[in-house]
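Student: How does the following fold in three dimensions:
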Amino acid sequence: MQNADVQDTDVQNAVQNAEQPAAAYSPDSGAGGIRPAALAALRALVGRPDADFHDGQFEAIQALVAERRRALVVQRTGWGKSAVYFVATKLLRDAGAGPTILVSPLLALMRDQVAAAARAGVRAVSINSANAHEWGAVLEQLRADEVDVLLVSPERLNNPRFRDEQLPALIDRVGLLVVDEAHCISDWGHDFRPDYRRLRELIAEMPAGVPVLATTATANSRVVTDVAEQLSVAASHGDPADAAPVLTIRGPLARASLRLGVLRLPDAKARLAWLLSHLAELPGSGIIYSLTVAAAEDTARLLREAGHAVYAYTGQTDTDEREALEGQLKRNELKALVATSALGMGFDKPDLGFVLHLGAPSSPVAYYQQVGRAGRATDNADVLLLPGIEDEAIWTYFATSSMPDEEKAQAVLTALAQSERPLSTPALESIVDLRRSRLELLLKVLDVDGAVRRVQGGWSSTGQPWVYDRERYARIAAERVAEQRSMIEYERTTECRMAFLQRALDDDTAVPCGRCDNCAGIWYPADVAADAAASASASLDRVGVAIEPRAQWPTGVASLGVPVKGNIPPGERLEPGRALARLSDLGWGGPLRAIFAPSAAEQEAFRQAQPAGEYDSPHGANPSDAPATPALLQACVRVLAEWGWEERPAAVVAMPSRRHPQLVGSVAQAISERGRLPLLGTLDWANGGPTGGSGGNSAYRLSNVWDRFAVGPELAAALEQYAGRPILLVDDIADSRWTLTIAGRLLRQHGAGAVLPFTLALQA
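Tutor: Sure, this is the predicted structure:
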């Protein structure tokens, strides 16, 4: 976390000097024990003088406050899990206990929890990456013992200064530990996060008598057992034999307000056309979930252009903008947010009228969690799934992205063991061929396993042995596949959909809901207005995305035999380029995925959508290399026509390609002919051509293409005739952009002026 170490010693002093915890309430203290005080706190929290506890709420509060037990609460969204820990905090603080530590996974969830706590007279503050400007005030409140609940992310727990200096002092006086969205603790949870596994250590460090609460709405029996086992780890003080077993309070998960349905449409165009036709008819305001950032942005743009108050909300949305969008949706100033899973756990809008999915999550459990945002305080809310043929390919990518690679893990451990000082993540990138996000995830896994430790300056080895748990990862991978199959079964089932979701969560109270499309008949329209179909087609037919040029060499590439560092000289850089589309785009992304990353379903769907004979591959059923179709070539011409470059290219040069030589050649030839630009030729391979495959980090990707291209004699002679003139460089796909960067540098060294890269696809 940036600037995480501001005034850390002040925090340590503040928590050490604050009042120590007093005795807890006794179960028989006062008339009726703690119930009167608990009920008063609940009514303040919800703002209703007639409010009463739901089944299980008071039992959980009693266990935490009067019995100082460890409890796991598994209840449906909207049941009131937050009421349990806020009321318990209020009672414990009134009795003189220290503050509650609430581990919360998302900023949106933190904001809602802080606001809810205030209604109950509970003073909650958060420390996270988005509120660094408030940390000084938080320190003052801690110093004055004016903080009842401190919300932190699981990632924050491993900030070196917070972990080593602040957390121990806070643990000494903590009154209650709460782990929200506790399914994230478990490998088997649908939204497992490695940092959550570290909570097992934190739970073990809790002093004897400190209650611990874990809450979730989305846990099947396997996850419940796993979380309960982690809650039962022995406290650091006291005899484990004296500890009471973990209290598990689990209720029925049926959501009577939700009306579920599944509408299968042929493609993304049809799904968008349906939205354009019927979004205004959906009740109130809601959330439209998509599986990718590009899909969210494209969908929001299309709906907004059609006059709907709709915006995208993704992991790439600025933090301040996210907060503003959440507020607008809660105030019903928007019809919908088109969101990725970044808007999920804990987002609280009780009157949310609908949840739609453009593409299915990878498991019924994850789907239940997301649809649980709707209908929390209303009698009716509509939930509709519009699955896509590309869903399975997206599931496969995300299912494997969190699995550590044994070879890469051993390379990290070796590098850290051999280093005399901590290594930063960028330094490790020059040693281990992993992209930054994958490397950071691997380091978290190794950290939680005890093999490495995050310290000031980076990462260091603990010296503890580490064994790749092949069996565990194989079990997890098999479970992910089973979940995906179950999601497909949900889409196709003729039985009650709510009961299906309940059974997926091992809820044995499942009975037919009487409301879903299978129980009561189809409740949603299936027609698409002609003008909506035309608008969707036009939107999806948009072409052209920017390829930003590389401006700086990666750190540490000298160790890989690449003698460069710092900024790329302006005279060796590419100019901003263009790609036809991103692979993840809703429109042209589909045809491009069929070429570059085809699943069998996508290949077949793409072939069937083409005019007869237009996509006949000379390689039979494998379309991985074939000349570009007329439609694809026409789209490329449109990109060039809309480019708006400062100076028109004078000639075309093609990249050599092992995987798609016909494709690249046909695109370069067509651009040359239609643009009346001479095709000067193709770069040659040098030293055997590029090594390695796709993926990996910048340092390795650069080393794989360094000195691997050459300008042959004929191309060199042609370039002399166009010295100082702009050259259009054509390739099939841009991923790391290092191939284009090195090729453009080479062309400029041979006299070319500006080099403008053009590719069919952008991997982003």
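
Student: From now on I want contacts and neighbour counts done on CA atoms only, so please keep to that.
Tutor: Fine.

Student: Name the residues that touch stretch 367-387?
Tutor: 76-78, 217-218, 255-265, 271, 282-283, 286, 344-345, 347-361, 491, 501 (Cα atoms under 8 Å, 6 or more residues apart in numbering).

Student: Between the two ends of it, how far is it?
Tutor: The straight-line separation of the ends of stretch 367-387 (Cα to Cα, to the nearest Å) is 12 Å.

Student: So which bits of that stretch are buried?
Tutor: 367-376, 380-387 (16 or more other Cα atoms under 10 Å).

Student: Same check on stretch 488-502?
Tutor: Those would be Ile488, Tyr490, Glu491, Cys496, Arg497, Met498, Ala499, Phe500, Leu501, Gln502, for stretch 488-502 by 16+ other Cα under 10 Å.

Student: Turn those residues into a markdown table, columns for secondary structure and distance to Ile742.
Tutor: Listed next are the buried residues of stretch 488-502 as a markdown table, based on DSSP: H, G, I helix; E, B strand; the rest coil; distance: Cα to Cα, whole Å:
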| residue | secondary structure | distance to Ile742 |
| --- | --- | --- |
| Ile488 | helix | 44 |
| Tyr490 | helix | 48 |
| Glu491 | helix | 47 |
| Cys496 | coil | 57 |
| Arg497 | helix | 54 |
| Met498 | helix | 55 |
| Ala499 | helix | 57 |
| Phe500 | helix | 54 |
| Leu501 | helix | 52 |
| Gln502 | helix | 54 |
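
Student: Could you also give me the structure for this second sequence? I'd like to compare it with the first:
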Amino acid sequence: MSVDRTAVRERAEAVLRRLAGEHARLREDQWRAIEALVVDRRRVLCVQRTGWGKSAVYFVATALLRATDGAGGYGPTVIVSPLLALMRNQVEAAARAGIRARTINSANLDEWDEITGEIHAGAVDVLLISPERLNNPDFRDSVLPRLAATTGLLVVDEAHCVSDWGHDFRPDYRRLRTFLGRLPERTPVLATTATANARVTADVAEQLGTEPTTDTETTARTGTRPTTGTEPSGGTEPATGTGPATGTEADGGRGGRPDVLVLRGSLDRESLRLGVLDLPSPAHRLAWLADHLDRLPGSGIVYTLTVAAAQETAEFLRSRGWSVASYTGQADDADRRAAEQDLLDNKIKALVATSALGMGFDKPDLGFVVHLGAPPSPIAYYQQVGRAGRAVAHAEVLLLPGVEDAAIWRYFASLAFPPEEQVRAVLAALHPDRPLSTQALEPIVDLRRTRLELMLKVLDVDGAVRRVRGGWLATGEPWVYDEARLRRVAQARTAEQQAMREYAATPGCRLRYLRECLDDAEAADCGRCDRCAEPLFTPAVSDTALTAARTFLGRPGVDLPPKKLWPTGLDAVGVPLKGRIPPGEQALPGRAVGRLSDLGWGGRLRGLLGPDAADGPVPDDVAAAVVEVLKAWAHGDDRWSARPVGVVAVGSRRRPTLVGSLAERIASVGRLPLLGQVAPVGPPTGTGPRGNSAQRVRALHDAFTVDAELAAALAGLDGPVLLVDDLADTGWTLTLVARLLRQAGAPGVLPLTLAVAG
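Tutor: Next up is the predicted model:
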């Protein structure tokens, strides 16, 4: 049946005016996407810069599809969106266009039945869900089948999350394959992202349908960027699916499988002015911010690589008179929402944030983005700086890299998909009929919970396990560990890190470099960055700010809260501990000089406690910091309840000289008796990265002993002892050693370490 495409466009323009104002007009590439979805019922992948108007495409398409045929039209649009904050913004935008939108997420479980009823009654135009909903057993089994059968348009926002080649892979997105498979024939699908190079684009397009059909009117063929040196897009495999366009037919001549129209546009951001400042230390970077924040336009975001750095930076800037707030994944949801709103309302100069504020935050007039530390890839960097300058004439983007960045990258890289033997151990433990929870699996495999859950989600997508109420089941389906692909992904990550170093040092245009990393065939010199034009900012800092920053970062001392509960599932591995740790066996609150991730003491402590550091006596500057910690602990507002009466060392196989000399220095300065050490027994418990709590307790249970001489010394004490160690990683060594000391007669145990991991 012939369709009057001109009339369809006129209706689309009318919807857009309701959405964005009377002067709004569709760009040609926006219309091309809407036309493919509404008229041709195609699957479309839009790789377009932030601010291009991707949400306008799916809201306009929704309005047109819902009005089709004059009889209620097509079913609701389902938008899979990664963050609740983004969902809130999208619901508000939809309302302005007269589009009725609802969400199903973990925060409104009591509304699921009501919303499902509204969908079936045709009262909902748009349903927004998080990717995690796709594998929630109740949603997957009860809601998803009927929803998929009635969906009029499926939208996958931030579609780069589908690909494990991407910088922000999320396995829950892979569940979209199931959703796609249940859609009625010729149901249009739109996937959108601003951050996908040629490899990620090809991977996403392949998962949406088959090989992509690239629209050559809006982009050159993918995978054609010339490269020199290390390939920023990662690896050496050529991108697939780069053939020329084959017209607009939905089938594309591929045996009934839908093809995917890829619309790649220019990734230029004309409002952004990029720069890099190479400063010698964390103190210089904080001082620079304190001195120059007033020169940055409007309000903006200061990104950090770690939670500790975000909290420290915000605290320091507030001490210098700036109105700022911190934003991390560890903060309460209410606090994060309040911080977002304060930035939206320009009540604060900056939000100091981790990558938790990546996708999903929409402030069109954001005036600047500063990074204290470089993200691990140019693509991730482009995604974050893309928050700025969407509705202002110019915005400042500055990178302040640090020598510690590489160590942080290595840590996050260590959280990749586990080795095959650990995966096989989990598969062997699962039963086809009796589900095991993640907690029950922890004692079986030495993986932190977040990494274990990610692995299980991948196995679920691969069909080897199935998530049900109560946990996970084995399916019995054959499964192959794709070591070659995992190795290539790891190599791609390493190449991306090198590309980020090259970005900081490039003599050429910075925006062009980022666009080339995203395989933008139209990449050209921007004429605005600190390479194309005169730098706007210098690395100069005032003596006053630098002194303040050094003083702030030089303050030693962080809390060590005691453990109060044993991990679950220990009885399954022969450890007779469960529930609450009796108060008479707990450690008291402790102290450490600093965190390994601190901006101040972190670098010094990493050099002393890193895997390649030699054992030796405690350095004088570190010993002096320990003394400062003890003074503050003795006289501060949260001082110890009773002064320690002796010192005990944790016996160390890895750093016996360091720990022993530290205990001796503390005993000497504090004029306390050195009572001895809790000696390790049996084989070493390992020196690699620590896994989950259950495995750590399993390894440490019965791994130390209190000899008769130390027990006799403890029995006559009338106050707590200081328990000295070098590093608190999971915290379970201190917990179990403190338990031994309490059982041997110590009235109390005050842990004291040089560093806290994380």
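
Student: Work out the TM-score between the chains.
Tutor: Remark: TM-score between the superposed chains equals 0.91 [TM-score structural alignment, normalised by the length of the second structure]; 710 aligned residues with a Cα RMSD of 1.9 Å.

Student: related to what we said a few turns ago, sort out which of the buried residues of stretch 367-387 of the first structure are in strands and list them.
Tutor: Ala381, Asp382, Val383, Leu384, Leu385, Leu386 (DSSP state E).

Student: what does the first one align to in the second structure?
Tutor: Right, Ala381 of the first structure. For Ala381 of the first structure, the aligned residue in the second structure is Ala395 (criterion: TM-score structural alignment).

Student: Give me the distance between that match and Ser271 of the second structure.
Tutor: 6 Å.

Student: cool, Ala334 of the second structure as well?
Tutor: 32 Å.

Student: which of those two has more neighbours?
Tutor: The residue with more neighbours, out of Ala334 of the second structure and Ser271, is Ser271; 17 against 9, by other Cα atoms under 10 Å.

Student: Quick check: closest non-adjacent residue to that one.
Tutor: Among residues not flanking Ser271 of the second structure along the chain, His394 sits closest, at 4.2 Å (Cα to Cα, 6 or more residues apart in numbering).

Student: Please report how far the one you found lies from Gly367 of the second structure.
Tutor: For His394 of the second structure relative to Gly367 of the second structure (Cα to Cα), the value is 7 Å.

Student: same thing with Thr438 of the second structure?
Tutor: Relative to Gly367 of the second structure, and taking Cα to Cα, Thr438 of the second structure is found at 43 Å.

Student: just Ile379 of the second structure next, same as before
Tutor: For Ile379 of the second structure relative to Gly367 of the second structure (Cα to Cα), the value is 21 Å.

Student: Likewise for Gln677 of the second structure?
Tutor: Where Gly367 of the second structure is concerned, Gln677 of the second structure sits at a distance of 56 Å (Cα to Cα).

Student: So for these two, which sits in the more crowded spot?
Tutor: Set side by side, Gln677 of the second structure and Gly367 show more neighbours around Gly367, with 27 against 22, by other Cα under 10 Å.

Student: Trace the more buried one over to the first structure, please.
Tutor: For Gly367 of the second structure, the residue aligned by TM-score structural alignment is Gly353.

Student: tell me the contacts of its match?
Tutor: So, once contact is read as Cα under 8 Å, 6+ apart, Gly353 of the first structure ends up touching Leu282, Pro283, Gly284, Ser285, Gly286, Ala374, Gly375, Thr378, Asn380, Ala381, Asp382.
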